[in-house]
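> okay, here's the prediction I keep looking at, along with the sequence it came from:
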Amino acid sequence: MTTTLTRPGALAASGHPLVRPQAARHLTDEQIAELGVELDAIRDDILAKRGATDAAYIRRVIKVQRGLEFAGRGALLFGRNKAAWIAGTTMLSFAKILENMEIGHNVLHGQWDWMRDPDIHSTTWEWDFVTPARSWQHTHNDLHHRWTNVVGKDRDVGYNLLRMDADQPWKPFNLGNPLYNAMLAPVFEWGIALYDLELPEYNEGLKSKADLKRDLKAVGIKAVKQFTKDYAATPAVAMLTGSGKQALYGTLVANAVRNVWAHAVIFCGHFPDGTDTFTEENVEGETRGDWYVRQMIGSANISGSKLMHLMTGNLSHQVEHHCFPDLPSNRYAEVAVRVREICLRYGLPYTTGPLPKQVASTWAKVFKLALPGKGHFRKGKPASA
């Protein structure tokens, strides 16, 4: 299952007049169309250039990741030695971050399907995350990337747990926003697994009981595999050296580190100040160019070094990823220069900042939206609202 993007122009058949977000209201229909053509040209250019260098890149990253995981688990077999435990836990943490972010997430988007390599393909890859790849591809690729930040359609806005938009009705439950977010971060993979079950859809009658049972079974099977690998197999072998307990703690810490990192990167890409959310009215009659605009003003980047970009799975280029989710991640840096120039030329915001700033901004929103009131976050709301 690769990333499927319904061409937004098809929505124009609904006959509803388009109400553009505030940040794009100064643009004419002609300018929006031109912007769409320019961004399509960027995508076509990268598609034409990808080749052996890109294939070598992803194979090299996979090789490094597997080497780190092997070395990390090997060091944990001697975890009674403090230095070995620190080295093993650190290498395993890095390996899990690389697999989840730069490899798994991007392979499952179909970024490397063009290689025709059955071992690095969106239909065969199963990542080191509790949620099954196919379930995640449905909620993420098919739904989130289609309805990015559209309140009421994109359930990634708050993940059915947090109030992350001022137009989400406030309830006393939301007072726990900061606590819920703090608890979610170290167990993020489990939160995503629960989210991918689409329980609200089931309760609303939008998902059948048979489909829910199928997804529950898939999560159960995947959870058993993850537990066996991390919390049974590695500690069991480590028991031979008297390091079983240390190996268990090491894998627990590595998973927690990966989860906290993934949570931070994903939240920084979607929720800092400067990112817009949208009403369903904003997407009625949406054209291809309008869809691009929504991706650009509804996402945020993280500035930093090449290593930081690698460890975020290049989701530090979230704006570019949302515009072109199926382009190879190693190309986002060069794409970002062109996308930023287009935003500047068309008078559109291009939100970016260092990781500490973006994390602080996101957490500030978590705290503010724990309280009743609309706040000042919405820029995508139509003028009549």
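Thanks, I have it.

> make it CA atoms for all contacts and neighbour counts henceforth
Will do.

> tell me where the stretch 151-300 of the chain has helices.
177-184, 188-196, 199-203, 209-227, 234-238, 244-270, 288-297 (DSSP state H, counting those that start in this stretch).

> okay, those helices, which one's buried deepest?
helix 288-297 (a mean of 24; mean count of other C-alpha atoms under 10 Å).

> other residues contacting whatever helix or strand comes next after that one?
Remark: after helix 288-297, the chain's next helix or strand is strand 301-303, criterion DSSP states H and E. With C-alpha atoms under 8 Å, 6 or more residues apart in numbering as the test, strand 301-303 has contacts from 268-269, 315-319, 351-355, 358.

> now list the buried members of the residues you listed.
In those, burial by neighbour count holds for Cys268, Gly269, Leu315, Ser316, His317, Gln318, Val319, Thr351, Thr352, Gly353, Leu355, Gln358, counting by 16 or more other C-alpha atoms under 10 Å.

> now those in JSON lines, with distance to Trp112 and secondary structure?
Formatted as JSON lines, those follow (distance: C-alpha to C-alpha, whole Å; DSSP: H, G, I helix; E, B strand; the rest coil):
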{"residue": "Cys268", "distance to Trp112": "25", "secondary structure": "helix"}
{"residue": "Gly269", "distance to Trp112": "22", "secondary structure": "helix"}
{"residue": "Leu315", "distance to Trp112": "16", "secondary structure": "helix"}
{"residue": "Ser316", "distance to Trp112": "19", "secondary structure": "helix"}
{"residue": "His317", "distance to Trp112": "18", "secondary structure": "helix"}
{"residue": "Gln318", "distance to Trp112": "18", "secondary structure": "helix"}
{"residue": "Val319", "distance to Trp112": "20", "secondary structure": "helix"}
{"residue": "Thr351", "distance to Trp112": "27", "secondary structure": "coil"}
{"residue": "Thr352", "distance to Trp112": "27", "secondary structure": "strand"}
{"residue": "Gly353", "distance to Trp112": "28", "secondary structure": "strand"}
{"residue": "Leu355", "distance to Trp112": "27", "secondary structure": "helix"}
{"residue": "Gln358", "distance to Trp112": "29", "secondary structure": "helix"}
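
> and here is the other one:
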Amino acid sequence: MTTEPHPTVAHLTPADYEAIARELDAIRDEITADLGERDAAYIHKVIRWQRALEVTGRALLMASSLPPAWIAGTATLSVAKILENMEIGHNVMHGQWDWMRDPKIHSTTWEWDNVSPAEQWKHSHNFVHHTFTNVIGKDNDVGYGILRVTPEQPWHPVYLAQPLYNALLAMFFEYGVAVHDLELDKVRTGKADPEVTKEKLRAIGKKIRRQWGKDYLAFPLLSGPQFLTTLGADFTANIIRNVWAHSVIFCGHFPGDVEVFEVGEEQLDGETRGEWYVRQLLGSANISGGSLFHLMTGNLSHQIEHHLFPDLPSNRYAEIAPRIRELCEKYRLPYHTGPFGRQIGSTWKKIARYAFPGPKRVPVPPRAPLAGRRPVAA
């Protein structure tokens, strides 16, 4: 059965969209004007802790043949890799810390501990995803090109196995991210420029060789007779980091109450700032938790705030979240949030459900500005 689970946006007038844009722009301007020493101290502290954890994990793995050292070293290295990818790498490459004018923590210079080349990620994520969030046919993050996560996507028998290959995607998520900017659907249909694809593949191959050389050759060799156990520990730490990143990101985009959009080119071209803001609100979900949990998610547990303000420092999202929620209540808009268990359960339930045909969609009358919006199937 298909139902409308949230309040509709039909009640919003053009004046409402303009007011929403003004209020959200005011929040952005206020935070931007207040950035300063405490924010710089925050990111420097996180980087120091991340590097200390990585050094500690690597040191423990020098004795990786001993089970306690292997467990402790693997766990510590896993936390270090999560921090580097989520709270540091992802956010630095978004330009959240460019205002500091520090060349060591700048979106143009940072290369993260991941097989995905930074430049390709910044195009597929910063530009494509954050511009066309949840727009079918424009945002490649809707199902990551291999998953059916909404009834708007045509069903094909290949989706029957998607719970299995979603599990594989979680384990090797960095490789899925690495090929994301290739736009494999265009490669398959011959719409991609072969030379551009080859150049991107060369860059991916170079980055993979660099990462493998570090994690699967250099550090295992440094551990001497513990080569194989250190190799296993590095592999395990990467899997843990990948599964965690996949879980957090999917919880921010695919829980059952998050919407997708069927929007034409003309509507996108004419989309106002207020309409873009509302699309971010409807197409995002938060995960509730404490400060340590938020840190370990890279503050992507505040996915709504991140989609609204992707280049504001992540340490400010918790501060502005109550104000965003109040704005949603004021304009009768949904503010999707819930504990991690509920969000991840809802996401996997959706992936399992849409592995099969259906459900049928109930047409809704067109309405501006989100004329292509469809209700989410229960």
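Sure, I can see it. Computed from a predicted model, the values in this text were never measured in an experiment.

> where does the TM-score land?
Scored against TM-score structural alignment, normalised by the length of the second structure, the superposed chains reach a TM-score of 0.92; 363 aligned residues with a C-alpha RMSD of 1.9 Å.

> so which of the helices of the stretch 151-300 of the first structure is nearest Asp119 of the first structure?
Each of the helices of the stretch 151-300 of the first structure was scored for nearness to Asp119 of the first structure using C-alpha to C-alpha, and the closest is helix 209-227 (18.8 Å).

> after superposition, how close is that closest one to the second structure?
Aligned to the second structure and superposed, helix 209-227 of the first structure gives a mean residue distance of 0.8 Å (mean C-alpha distance after the TM-score superposition for the first structure).

> for that helix, grab the matching residue range in the second structure.
Taken onto the second structure by TM-score structural alignment, helix 209-227 of the first structure occupies residues 194-212 there.

> ditto for stretch 261-274 of the first structure
Under TM-score structural alignment, the match for stretch 261-274 of the first structure in the second structure covers residues 244-257.

> cool, and stretch 72-92 of the first structure?
The aligned range for stretch 72-92 of the first structure in the second structure is 57-77, by TM-score structural alignment.

> translate Gln303 of the second structure into the numbering of the first structure.
Looks like Gln303 of the second structure aligns to Gln318 there (TM-score structural alignment).

> now do the contacts for that match.
Gly269, Ser299, Ala300, Asn301, Ile302.

> what's the spacing between Ala182 of the first structure and Glu284 of the first structure?
For Ala182 of the first structure, the distance to Glu284 of the first structure equals 36 Å [C-alpha to C-alpha, to the nearest Å].

> whoops, I mixed them up, Thr124 of the first structure
Thr124 of the first structure is 35 Å from Glu284 of the first structure, where distance means C-alpha to C-alpha.

> enumerate every residue touching Val107 of the first structure.
Contacts of Val107 of the first structure (C-alpha under 8 Å, 6+ apart): Asp113, Ile120, His121, Ser122, Trp125.

> using TSV, lay out those residues together with neighbour count and distance to Asn330 of the first structure.
Output for those, formatted as TSV (neighbours: other C-alpha atoms under 10 Å; distance: C-alpha to C-alpha, whole Å):
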residue	neighbour count	distance to Asn330 of the first structure
Asp113	19	15
Ile120	24	15
His121	23	17
Ser122	24	17
Trp125	17	19
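
> so which of the residues you listed are in helices?
Among these, DSSP state H puts none in helices.

> from these, which is closest to Asp142 of the first structure?
Of those, the one sitting nearest to Asp142 of the first structure (C-alpha to C-alpha) turns out to be Ser122, at 13.4 Å.

> wait, what's in contact with Ala233 of the second structure?
By C-alpha under 8 Å, 6+ apart, the neighbours of Ala233 of the second structure are Leu61, Ser64, Trp70, Gly73, Thr74.

> repeat that for 10 Å
Applying C-alpha atoms under 10 Å, 6 or more residues apart in numbering, we find Ala233 of the second structure in contact with 57-58, 61, 64, 70-71, 73-75, 77-78, 215-216, 220, 227, 239.

> what do you get for Glu69 of the first structure?
Listed by C-alpha under 10 Å, 6+ apart, the contact partners of Glu69 of the first structure are 63, 75, 88-96, 98-99.

> same question, Arg50 of the first structure
Arg50 of the first structure makes contact with Trp112, Trp114, Met115, Leu327, Pro328, Arg331, according to C-alpha under 10 Å, 6+ apart.
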